Structure formats: C-alpha cells, structure tokens
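Enquirer: Task: produce atomic coordinates for the following.
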Amino acid sequence: MIFKYNSLVLAAGLAAGMIGSTSAASADTFGPMDTSGFVEIFGSHSDAIEDNSSGANDNYTGGGGGGSVNFWLSDSFTVQIDGNLNFFRNDPDNDTEHAIEMVVHSGWRDPERGYIGAFGGLISYGYAGADSDDSNQWVAGGEAAVYLDMITVFAQAGFMDTFNRAEGESFEDTYFVQGGVRYFATSNLKLEASGGFLNGDEYGDTPVDMPFWRAEAEYKPEDTRVSWFAAYEGYSEDEDGYEHTNHTVMGGLRIHFGQDTLMSFDRSGASQGFLNSRMLQMADDQ
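Expert: Here you go, the predicted structure:
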C-alpha cells in the first residue's frame, strides 16, 4: 500500500509540475533546461494466444497513465524520474489487475551526441481486491543512447529480482536487454521500433525465456503541448510445458512541458525508456 501511495504522490507531483510550467518559456533547442517532461493517459487491449495445448486464450482491456520528469543538474548530468500506473481486466476470468512502476535514471548527457547512465527502481503488480500481497520487485541496470541527426539509437540492460513474492508469482534472478531506434520524420513526428529479450525464473523455479517488441508513432501539432500516440507491443513467453504470445494495441495522449518539439524532448528531455511492468503482470497471469 505504501508503494501505491508513493505512486499517487509522484503522479500528483508530475501534474503539478506540468501546470506550473505552462507559463514558462521553452527554447526550441537541444540545450539544457531546468525541468521538462510529460504526463500521459492511454487505453489498451491485449490478446494472449496459446502456442500449445497447455494454456488458455485470454484478453485484457484496460488503461492507465503516468509521466516522466527530467532535471538537468549541470550542463552534462541529468536525472529522470518515471511513474506509471496500469489497470486492466482479464475478460475470461473477470479479474482486475494492476501494474505500477517507479524508476529513476541518471547519467551523462550531451544533447548533440548522446547519453550514458544507469537506472534503478521498484515494480509492483498483482490483482485488485485479492487477498494475496502484490509481487514487489527491484530493478537496476545501465543504458545508453546515440543521437545521429534525425535518428536516435538506444539500448538498455538490467537485472530484476523479488523482495516480496505473491503466491510464488514473480520474475526472479531475471536479466533483460532491449534496444531500438527512433526516427524523426519531422521534429514533431516520431516513429519508434524496439525489441528485447528477458531470461530468468518465474513461479519460484520455472525457467522462462521471453522475447518482446514494440512499435510506436507519435505526433505533436505545432504550437501545442499535446501529442497523440498509437502503439503495438507484444511478447512470446516460453516456459516448461507452456508457450503463449501476447499482442497489445494502445493509444493515448501526452501533455508535454519544458521543450517545444518531440525531437528536443528526445535529446534534452525525459526520453529514457524502461521495461514495462504491464507486460510482466500479463505474463505472470498466464
């Protein structure tokens, strides 16, 4: 409950920061800013399809929100704070589920060249209203990005483990890597493709391999703070005696502050990504 409360406090702080920044001037450059970031809301629908005869076909309808704030502590050092909350319903079982993440990124950054740093945070997921405790995990790792004209190449590697397992359901001793490319057709039209791989133990001692992938398009009209995005993401979970593939489509909006264009957000704002907890909860539910 403390973790959920902290997530709500963070979300309120992000919203307050956005409102307080609406009158501040934003420079359409790739230079340091005191504060920049975004808040977002979205809806989603997922279908999990069994790849053998051992599992069930499930679908999930849900939504959520959250945001990120990026601070420049000096001309070459940044800190980014993320907070996200997801709710979704497993339609066949009529279970309401949630996934929460709070992550901090920090490192060296040059808006004309790239970024290299580290991240750490907490993840919590489980069933709303259930008697059992949530699965709570810590995560840490390293990340980097290279800025190449209208293209950004990024990569991330990390490790996560549990400090509170709900009925044996969580990822333990788990490593993951992911990377991708962002292409800016214009300074306010972003196309992104990414993918990765997760390897660890699930349900206490069951080995699991899980490739995952994502594609997103985001557009922000000129002279507005609001952008619209649509995304497709998925994963394929392979564990002993059971395989399934999950496909998710989602769409929503983001309200930005502190920079004028999507490209300047990428180079100078809150643009470090993370392995999403929504995927972990869906995989645990299967």
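Enquirer: all contacts plus neighbour counts: C-alpha atoms, from now on.
Expert: Will do.
Enquirer: Tell me the secondary structure at G13.
Expert: Using DSSP: H, G, I helix; E, B strand; the rest coil, the secondary structure recorded for G13 is helix.
Enquirer: any idea how far it lies from A155?
Expert: Going from G13 to A155 by C-alpha to C-alpha, to the nearest Å gives 28 Å.
Enquirer: Show me the helices in this protein, by range?
Expert: Using DSSP state H, the helices of the chain run over residues 2-20, 262-268, 277-285.
Enquirer: And the longest one, how far out from the chain middle?
Expert: So the one you mean is helix 2-20. 16 Å (C-alpha atoms, centre = their mean, to the nearest Å).
Enquirer: May I see the buried residues of that helix?
Expert: Neighbour counts over helix 2-20 (16 or more other C-alpha atoms under 10 Å) mark S7, L8, L10, A11, L14, A15, G17, M18 as buried.
Enquirer: Please give the structure of this sequence too, so both can be compared:
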Amino acid sequence: MKKLTATSIMALALAMSAQSASAADYDAQIQQLVVSGIVDSWNGYTFIGNQGGANADVDPDSYFSSGLSGRLSLPLGENLTIQMDGDLEYTDNAFDEDGDDAFDYSGQLGAHLTYRDPGMGAFGAFGAFGAGRGDDQRNDFVAVGGEAQLYLNDLTFYVQAGYLDGYVQDADREDAFHDAVFVRGVARWFMTPDSRLQAQVAYVDGHQDTGDSYEMDIVEWGVRYDMILAGLPVIGDTPVYVGYRGARFDNEGAGPGADDGQYTEHTIMVGTTYAFGGNSMREFDRVGATLDLPNFGRWVASGQSLD
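Expert: Below you'll find the model as predicted:
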C-alpha cells in the first residue's frame, strides 16, 4: 500500500511538473513578439437615416460597401515594434458618373511605433495620411496621436486619441471636415482562444467649411464578432466575422437653421481574414499586428455631404 501510494504521488508530481513546464513554455511563447501580419476583407451594405437640418440631403440613401485592409508588425528588439497599415473602403457610388452627395471611397496609409509587453499591455504613437471622397470632391488628410492597450486575461482594452486635419485642393469647395480632435475606445473579449467579440466607440470634434468654420461633431460606434468555421471543404478552417458600424454626423451652422445638418449612417458587413504570427486569435492580439486606425478618410469626406 505504501509502495502504491508513493508511486501514485510520484506520478502525480511528474504530471504536474510536465503540465507546469508546458504552461511555462506557452507563457514564454506568448511573451515573445513576432513578425506578424493580417489581411482583412469585407462586403456589406450601407443605409442613411435620420436626416435633418437645412443641408442634410444625402443621395443615394443606400448603397453597397466594401473594405480591404492589411497590417504588418515588425519587432525592433525585445519590446519595441513598428506596424504599418493600409486601408481601402469604397462604395458603388464611386462608379456613378452622374455624381452624388454620399460617400464614395477612402484610402489611408499609417504607422505605429509601440512599446509592448505581451503580458501587460502596450503604448505608443501613430501617424497616418490619405484621402476620402464625398459629393465628387476629394478630401486629403493627415492624422497623429497616441494609443495604449491593456491586457487582462481574456480581455483587451484599447484607447486612442489624437488630431485630424482634412483639406481639399479646390479653394472654392473647402468643405472637408478638419481641425479636429478625437478619442476612440475599443474592448475585445476572447470567449475562446479563437473567437472574439469586439465593441468600439469614437467621438470627434472639429469644423466644416473652412471659410465659415462651422462646428461639426461625429460619434461612431460598432460591434464585431470573429470566429473560425472549422473543416470547410477544400479551404479547411476559415476565419469569418460579421459586424455593424454606425455613425452620426452633425454640423451646426453660425445661427439657427443656418447651414446646419445631420444624418446617421449604418453599415452591416460580413468578412474574412488571413493572419500569420501567433497560434490563436488571442495570442495574435498580444504579439501581432492588432493595432488599427479609424477610417479617417470617411470622417473628412462627411463634411461634403453637409455643405
């Protein structure tokens, strides 16, 4: 009996030791930053609602939308990373030769320089430039800011704040949303290592119409659910997601009823991703290219629809 007990205790000790070693190896693995990247593609539908004011007349009020983005993260030593972003969003308005008063497309390039501890969080700075077109008018922009992430087991909290300035080349149509400050918050919950529920909200305070410098605010919100469809024929395991994004654009003129307007935008999307670096979504979130940027081009183009 004593021999059996001693043998059982030794076996249990060896099993616990092996489990601890395995956990330690996993912990050590997720502590190491890696070269990583992701490509994200989606298709969806946008519709406009709750229009009001003297100048809100978005036409068409519904259209198909699509988006494509890519991110690449490179470690610069043990804790420092640089990430490069590229984002494109377009609608079927971009192919309408008759002109319209709605969002057409946006594109942007950005970069993040970040200090990152995969066991705790990250902080750093970002910059971006690009353009967005609305009402057949291209609006260029530059944006800079700071950002931070906090990792708590299966939760990630992400906050960004910064400055955005938009402008157009045609001096007679300087209606781009510009001279703005913004703050954005994101929360991610990993229900399993390979499923994620994300919610976000952003607030932007700036101006529209350079000559008169009317006050304009944007509130944007959204949710997204990511999962993996396992064992699909031919293509195998496939990451997919469904999402919703809403935004409220509100321009206040110089006086009651003077050049004011507001409208709400809703976009429903279905997409897929391809990523490398990290053995799961949760691990990729801590060591990979999971910093991102708001659609600045969409924001600056909104001023044209409220001209």
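Enquirer: So which bit of the second structure is stretch 105-116 of the first structure matched to?
Expert: On the second structure, the counterpart of stretch 105-116 of the first structure by TM-score structural alignment is residues 112-123.
Enquirer: Show me which positions of the matching stretch end up buried.
Expert: H112, L113, T114, Y115, R116, D117, P118, G119, G121, A122, F123.
Enquirer: now stretch 28-40 of the second structure
Expert: Neighbour counts using 16+ other C-alpha under 10 Å place Q29, I30, Q31, Q32, L33, V34, V35, S36, G37, I38, V39, D40 of stretch 28-40 of the second structure among the buried residues.
Enquirer: Then stretch 154-164 of the first structure?
Expert: Buried residues in stretch 154-164 of the first structure, counting neighbours by 16+ other C-alpha under 10 Å, are found at F154, A155, Q156, A157, G158, F159, M160, D161, T162, N164.
Enquirer: circling back to that earlier point, redo the buried residues of stretch 28-40 of the second structure as JSON lines? Include distance to D217 of the second structure.
Expert: Shown next, in JSON lines, are those (distance: C-alpha to C-alpha, whole Å):
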{"residue": "Q29", "distance to D217 of the second structure": "44"}
{"residue": "I30", "distance to D217 of the second structure": "40"}
{"residue": "Q31", "distance to D217 of the second structure": "40"}
{"residue": "Q32", "distance to D217 of the second structure": "41"}
{"residue": "L33", "distance to D217 of the second structure": "38"}
{"residue": "V34", "distance to D217 of the second structure": "39"}
{"residue": "V35", "distance to D217 of the second structure": "38"}
{"residue": "S36", "distance to D217 of the second structure": "36"}
{"residue": "G37", "distance to D217 of the second structure": "33"}
{"residue": "I38", "distance to D217 of the second structure": "32"}
{"residue": "V39", "distance to D217 of the second structure": "31"}
{"residue": "D40", "distance to D217 of the second structure": "28"}
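Enquirer: Can you tell me how far W228 of the first structure is from G251 of the first structure?
Expert: From W228 of the first structure to G251 of the first structure the distance is 8 Å (C-alpha to C-alpha).
Enquirer: Who are the contact partners of P111 of the first structure?
Expert: Counting by C-alpha atoms under 8 Å, 6 or more residues apart in numbering, P111 of the first structure makes contact with F30, G31, P32, Y147, R267, S268.
Enquirer: likewise L80 of the second structure?
Expert: L113, T114, Y115, R116.
Enquirer: Repeat that for Q259 of the first structure.
Expert: Contacts for Q259 of the first structure were tallied using C-alpha under 8 Å, 6+ apart; they are S26, A27, D28, T29, S36, F265, S268, G269.
Enquirer: Just give the number of residues close to the nearest residue to the fifth one once chain neighbours are set aside.
Expert: With C-alpha to C-alpha, 6 or more residues apart in numbering as the measure, G258 is the residue that lies nearest to S36 of the first structure, at 4.0 Å, once sequence neighbours are left out. By the criterion of other C-alpha atoms under 10 Å, G258 of the first structure has 29 neighbours.
Enquirer: before we move on, what about the one 4 residues further on?
Expert: Residues near L262 of the first structure, counting by other C-alpha under 10 Å, number 22.
Enquirer: same check, this time on E222 of the first structure
Expert: Applying other C-alpha under 10 Å, we find 12 residues neighbouring E222 of the first structure.
Enquirer: OK, contacts around the closest residue to it other than its chain neighbours?
Expert: Take E222 of the first structure and drop its neighbours on the chain: the residue closest to it by C-alpha to C-alpha, 6+ apart is N188, 7.5 Å away. Residues near N188 of the first structure by C-alpha under 8 Å, 6+ apart: E218, Y219, K220, P221, E222, T261, L262, M263.
Enquirer: N188 of the first structure maps to what in the second structure?
Expert: Taking TM-score structural alignment, N188 of the first structure has D194 as its aligned residue in the second structure.
Enquirer: Next: S271 of the first structure.
Expert: Counting by TM-score structural alignment, S271 of the first structure corresponds to T290 in the second structure.
Enquirer: what's that match in contact with, if anything?
Expert: Contacts of T290 of the second structure (C-alpha under 8 Å, 6+ apart): R71, F284.
Enquirer: What's the separation between it and A301 of the second structure?
Expert: To A301 of the second structure, T290 of the second structure is 26 Å away according to C-alpha to C-alpha.
Enquirer: And for Y151 of the second structure?
Expert: 34 Å.
Enquirer: Of the two, which one has the most company?
Expert: It is A301, of Y151 of the second structure and A301, that has more neighbours when counted by other C-alpha under 10 Å, with 33 against 18.
Enquirer: Just give me the match in the second structure for R89 of the first structure.
Expert: The alignment partner of R89 of the first structure in the second structure, by TM-score structural alignment, is D92.
Enquirer: Would you confirm that R245 of the second structure contacts V223?
Expert: Yes: using C-alpha atoms under 8 Å, R245 of the second structure is in contact with V223, at 6.7 Å.
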